[in-house]
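[1] One predicted model, sequence on top.
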Amino acid sequence: MDYKNGHFLLGGAINPLKLVEKYGSPLYVYEADIIERQYNRLKAAFQVEKLKISYACKALTNISVLKFIKQLGSTVDCVSIQEVQIAIRAGFEPVNILYTPSGVNFSEIEEAVGLGVRINLDNIPAIERFGETYPHIPICVRINPHIMAGGNLKTSVGHIDSKFGISYTQMPLVQGVLESTGMKLEGLHMHTGSDILNPEAFLAGADVLLNLAKEFPDLDYIDFGSGFKVPYKPNDLETNIEELGEKLSAKFNTFCAEYGRPLTMVFEPGKFLVSEAGSFLVTVNVVKHGATTVFAGVDSGLNHLIRPMFYDSYHRISNISNPEGKKQTYNVVGYICETDTFASNREIPEIAIGDVLCLHNAGAYCYSMSSNYNSRLRPAEVLIYQGKDYLIRERETIEDLLKHQIDVF
């Protein structure tokens, strides 16, 4: 979104205030042009013979977004059987879906096998049972590289005490299962965290994966996960994708030459593709002067966008109704019966009741983590592409909230 005049310029100079008039508030808006820009940037950064971008769809699972990303050439990474089912309905071929569960019942893995998708396992008991049940089906294995990386502890998933992945020190046990069952290992996988700024963290993880890969001669691909940091503030730091691409491509190409054949390099971007594409538009219900604080209360809360409360995440906030107003200091808060603060002590152009505020970087892990807490309804979603706006999810109604409830009296 263009921050100076409040228009979605990449989407074709669409005024977000008109979108609120048309679709109501609160409202999620996604710019497909930005998703396309991010996808192309990532593809251009890595100079290897075989490269695959696999969208981590847990960031945003709207089926229209999935179909658009598929059109760009992406495959998809799913972490639940429901995500797998949605991806198939979006048109992804099962062979282009990687299912990476954590801590699920084996029956869910069996269901994924029945759908024909690729399987990525992260614990030895599951690998043993899979090898006994499906020795003819190749698998990928998720490695824990023992690397602390990410924006904070909640989003760091590759450290030694993380629940995710198999410790790289336990790979001889995996090798034993493969040998006893005759099962093929087609890929190695890791994901160390989210909001990783330092390319060296990726390179350290790559060293772990590539050293392990030397012990497995029949691999088809190596999946480096993702976690690239995107900017959340003006002049914010971000992962230097071009620098990482140059360094990791050189390392990977050297490995493939030594391995004897080119493997596929895979990345699983979620936030990198969709975070900056998303804007969350909310309307101010009240401006409340406390003893020491001025509160701007909006028609949303942690039920729609929980990241600031859950991760202490920063989302830049613009007053698109009064972008040139004199800046005042506000706490922007929600309407939930909890402390649902979007921003504290934030300088924002003067806010009045009825103003529309924009929370930026609302494309990733925002709608997908929303709920009906306080029996509130979830908002609509709109996609902008090449100057046109499309409603891609209707606003919920009270009938949606009651649909699956059963009155026994």
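    Thanks, I have the structure now. Just so it is clear, the model here is predicted, and its values are computed rather than measured.
[2] rest of the way, CA atoms for contacts and neighbours
    Will do.
[3] so where do the helices sit in the stretch 201-350 of the chain?
    Assigned by DSSP state H, counting those that start in this stretch, the helices in the stretch 201-350 of the chain fall at 241-259, 271-274, 307-311.
[4] Please compare the first structure with the one that follows:
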Amino acid sequence: MSQNQLPLPGQPHIARNGETLMVEQMSLEALAREHGTPLFVYSKQWMLDALAAYQRGFEGRDALICYAMKANSSLGILRVFAQAGCGFDIVSGGELARVLAVGADPAKIIFSGVGKTRAEMRQALAAGIGCFNVESEEELDVLSEVAAAAGQRAPVSIRINPNVDPKTHPYISTGLKGNKFGIAHDRAVQAYRHAASLPGLRVVGIDCHIGSQITEASPYMDALERVLDLVQAIEAAGVALHHIDFGGGLGIDYNGDTPPNADQLWRQLFARIDARGFGHRKFIIEPGRSLVGNAGVCVTEVLYTKPGEAKNFCIVDAAMNDLPRPAMYQAFHRIEPVSARGHGQAKDYDVVGPVCESGDWIGRDRLLDVRAGDLLAVLSAGAYCMSMASNYNTRNRAAEVLVSGNRATLIRRRETIEDQLRNELAGE
């Protein structure tokens, strides 16, 4: 970036060039004029830089980085990571079809999730995926039956629930004993013995994932110790483990959050792994949000400003169907004017969308100098926004653009009402 560009915190490729907000070398105002709003814009370089931090942390190790595609499953994003040599962490047959469509190596695909269907199991076996992360003892039995019927042995690891508090929002905590994910720590050895006895399974590893938007190293260290203890116990019971899958969950900077850098976190973890004699093992990790979250911006137009007795409202054309995180998690996203020119009338606003729900808000109590027709940029919108978008209120999903330097590529056309109605039948 040129010297007169001022990067925003946590987002070195999203910055102002004078009064204009840019993604890499592309003006968000120009992109909004070309493609309309709401509009998602992503920085390719930001994603590659985030990936490079993990690659530095794993330098010299036998490791596989699998992008957890539920964070953002758009084909243009998947292709960036496939071309960078990543594997993929999937949670459905639909996600499997998406990664195969961009040329992903099936041997680098990990299938997670608590509710895999028999059809999805058959689909993944036919594709030749690298591993199933199994999350219940009944799933072991079903997968063995499906694989044996296909004349195969499914490669499996078992997801262990270590009962570690990730210190994050309860909706995105996955490693506590009250969560639905994984098999309880104290049943792990028994579950592995059972898996090893089944004719349709081939045990290859152990898996652990404790949550999302984790901003401290200590939960990872606690989970690591418990997993390494289990590796010793499982192998002492006669079941060999070829890889250790440590999941993802590393947070990003939404509002002054200070998660450890990926390379620093993994150097810290490997210091402990080496001290315990496990450094020669193959490691798999599954980052999602930390690879795409801060790479994305949602550009939205101000429709109206509305004074109220208790609140001032800034009504924009993006809504909870485009940006569901605030409604779902009470999540914070920074909101910046696309142009810093202003009107000299800054006020505190609740930024809200047009959906008919009181929960349809994007940001509360934001000091903004805006009028109808202005553009706002909702930051840190690369993860769990478009992938969770819906058609609530029969709203069309937004367009998406991928920026690389001074080049912008449309990677999703704006949905039309014809797209929404195509598969519906009115009946008699």
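    It's in. Because the structure is a prediction, the values reported are computed rather than measured.
[5] Not counting residues beside it along the chain, what's closest to residue 284 of structure 1?
    Of all residues not flanking residue 284 of structure 1 in the chain, residue 298 sits nearest, at 4.3 Å (CA to CA, 6 or more residues apart in numbering).
[6] try residue 180 of structure 2
    Nearest residue to residue 180 of structure 2 in three dimensions, chain neighbours excluded: residue 174, at 7.3 Å (CA to CA, 6+ apart).
[7] now the helices of the stretch 201-350 of structure 1 as a markdown table including distance to residue 94 of structure 1 and mean neighbour count?
    Output for those, formatted as a markdown table (distance: least, CA to CA, whole Å; neighbours: other CA atoms under 10 Å):
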| stretch | distance to residue 94 of structure 1 | mean neighbour count |
| --- | --- | --- |
| helix 241-259 | 27 | 16 |
| helix 271-274 | 22 | 28 |
| helix 307-311 | 31 | 15 |
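[8] Please tabulate those in CSV, including the columns distance to residue 401 of structure 1.
    Listed next are the helices of the stretch 201-350 of structure 1 as CSV, based on distance: least, CA to CA, whole Å:
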stretch, distance to residue 401 of structure 1
helix 241-259, 42
helix 271-274, 28
helix 307-311, 23
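[9] I'd like the distance between residue 250 of structure 2 and residue 394 of structure 2.
    Going from residue 250 of structure 2 to residue 394 of structure 2 by CA to CA, to the nearest Å gives 34 Å.
[10] of those two, who's got more company?
    Legend: neighbour count by other CA atoms under 10 Å for residue 250 of structure 2 and residue 394, higher for residue 250 (24 against 12).
[11] surely the more buried one meets residue 212?
    Yes: using CA atoms under 8 Å, residue 250 of structure 2 is in contact with residue 212, at 6.4 Å.
[12] What lines up with the residue nearest to residue 284 of structure 1 in structure 2?
    Aligned against structure 2 by TM-score structural alignment, residue 298 of structure 1 finds its counterpart in residue 316.
[13] what about its match, neighbour count?
    Neighbours of residue 316 of structure 2 using other CA under 10 Å come to 26.
[14] wait, it sits on residue 304?
    Yes: Residue 316 of structure 2 is within contact range of residue 304, at 7.1 Å (criterion: CA under 8 Å).
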